[in-house]
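Here you go, sequence then predicted model.
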Amino acid sequence: MPDWRTRLAVSFQVDGNTVQITPIDQFSPTFSLGAEPLHSVERTHIGVVYQPKSLTFSITVRAIGGVVGQLTALALKGTPFDILLQEAEGEDWSFASFVMRRCIITSAQPGAATISGAPSATFSGFSLETSVDPKVGEAVTA
């Protein structure tokens, strides 16, 4: 079974140095690539009207170590960051890399403390740019 924690990281710059935040328990990207068919009196679907792309995400982390504190600081400062999803060495996966760039956190939802296990926190936000490098086919940036 793959170890997803080795593949997923939040990366940001501090004083010219790259800092990575891991582990991340869950990452859910959402791409809304809106397009509507353009109709005519004579025919349907004669063209297409594109709407702006919407790139959003949700990250869930356990509230242990410094991960939640670092993400909360990024959110409160409004610091842009990158989410990196890369192929682990020796693993069979569809992508060589997947990156959401210039991300901003718009909401944070800490979980309740429990007697057993660590609580988790969920951070949601949007990305201004993304790039995907599939193993088969050419890389795409949106």
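Right, received. Where do you want to start?

C-alpha from now on. contacts and neighbour counts both.
Will do.

Now do the same contact list for Gly65.
Not one residue lies near Gly65 by CA atoms under 8 Å, 6 or more residues apart in numbering.

Any idea how many residues pack against the residue lying closest to Thr56 once chain neighbours are set aside?
Nearest residue to Thr56, sequence neighbours excluded (CA to CA, 6 or more residues apart in numbering): Phe126, at 4.1 Å. Neighbour count of Phe126, defined by other CA atoms under 10 Å: 19.

from memory Phe126 sits against Ile105, does it?
Yes: at 6.7 Å, Phe126 counts as touching Ile105 under the criterion of CA atoms under 8 Å.

which residues of this protein fall in strands?
For the chain, the strands defined by DSSP state E cover 8-14, 17-21, 26-32, 35-38, 47-50, 54-62, 81-86, 95-110, 120-134, 140-141.

Next up, a structure to set beside the first:
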Amino acid sequence: MTITPLPPTDWNTRLAVTYTDPDGTDHQITPITSFTPTFGTTAEPLHSIERTHVGVVFSPQQLTFSMTVPAVGDAAGKLTAIALQGQRFKVTLQEQIGNDWSFSTIVMDQCVITSASPSPATVSGVPSATFSGFSNHVESTDSSSQKTTAPPQS
């Protein structure tokens, strides 16, 4: 058995997370500790007494996110203001340097923050704030420029 090693990956890349506030101004969220988008697609089989799996029942898609931002700079303050005012905004996750990632962009549009949780201040280290919310529309573009939207536009 011969094992062929994969070519080395240039991990000299990074993702940029930006948000667009309601007036159309783009802001990069920096520094950012983490950003986790979650796309939940629920489907259940439809059964009959005669046989199983006669169809499928789809539930609405769940498009959620969570991001943690250190409380340095103004990103945590701006996101807190957006959360308290209940403003809708757009989050863009994009490849800024390099081409190692599966997706070149993920745009979560019409986002609403549902919770903001600041961490306690400590003697050492920087406090942070974690923001969670949902999106009404997502559009992703993979590395081969194939676009996908959710929920699908009719």
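That came in fine, so what should we check first? These numbers come from a predicted model, not from an experiment.

could you check the distance from the residue nearest in space to the middle of structure 2 over to Pro45 of structure 2?
When CA atoms, centre = their mean is applied to structure 2, the residue found nearest the centroid is Pro37 (3.0 Å). As judged by CA to CA, to the nearest Å, Pro37 of structure 2 and Pro45 of structure 2 stand 26 Å apart.

Check Gly77 of structure 2 too.
In terms of CA to CA, Gly77 of structure 2 sits 45 Å off from Pro45 of structure 2.

repeat for Glu139 of structure 2
27 Å.

Equivalent analysis for Ser102 of structure 2, please.
Taken as CA to CA, the span from Ser102 of structure 2 to Pro45 of structure 2 is 30 Å.

Over to Ala150 of structure 2?
Note on Ala150 of structure 2: its distance to Pro45 of structure 2, by CA to CA, is 21 Å.

more neighbours, those two?
The residue with more neighbours, out of Ala150 of structure 2 and Pro45, is Ala150; 17 against 12, by other CA under 10 Å.

dump the residue contacts of that one.
Ala150 of structure 2 makes contacts with Gln61, His137, Val138, Glu139, as judged by CA under 8 Å, 6+ apart.

wait, what's in contact with the first one?
Right, Gln61 of structure 2. Phe39, Gly40, Thr41, Thr42, Ala150, Pro151.

Good, wrapping up.
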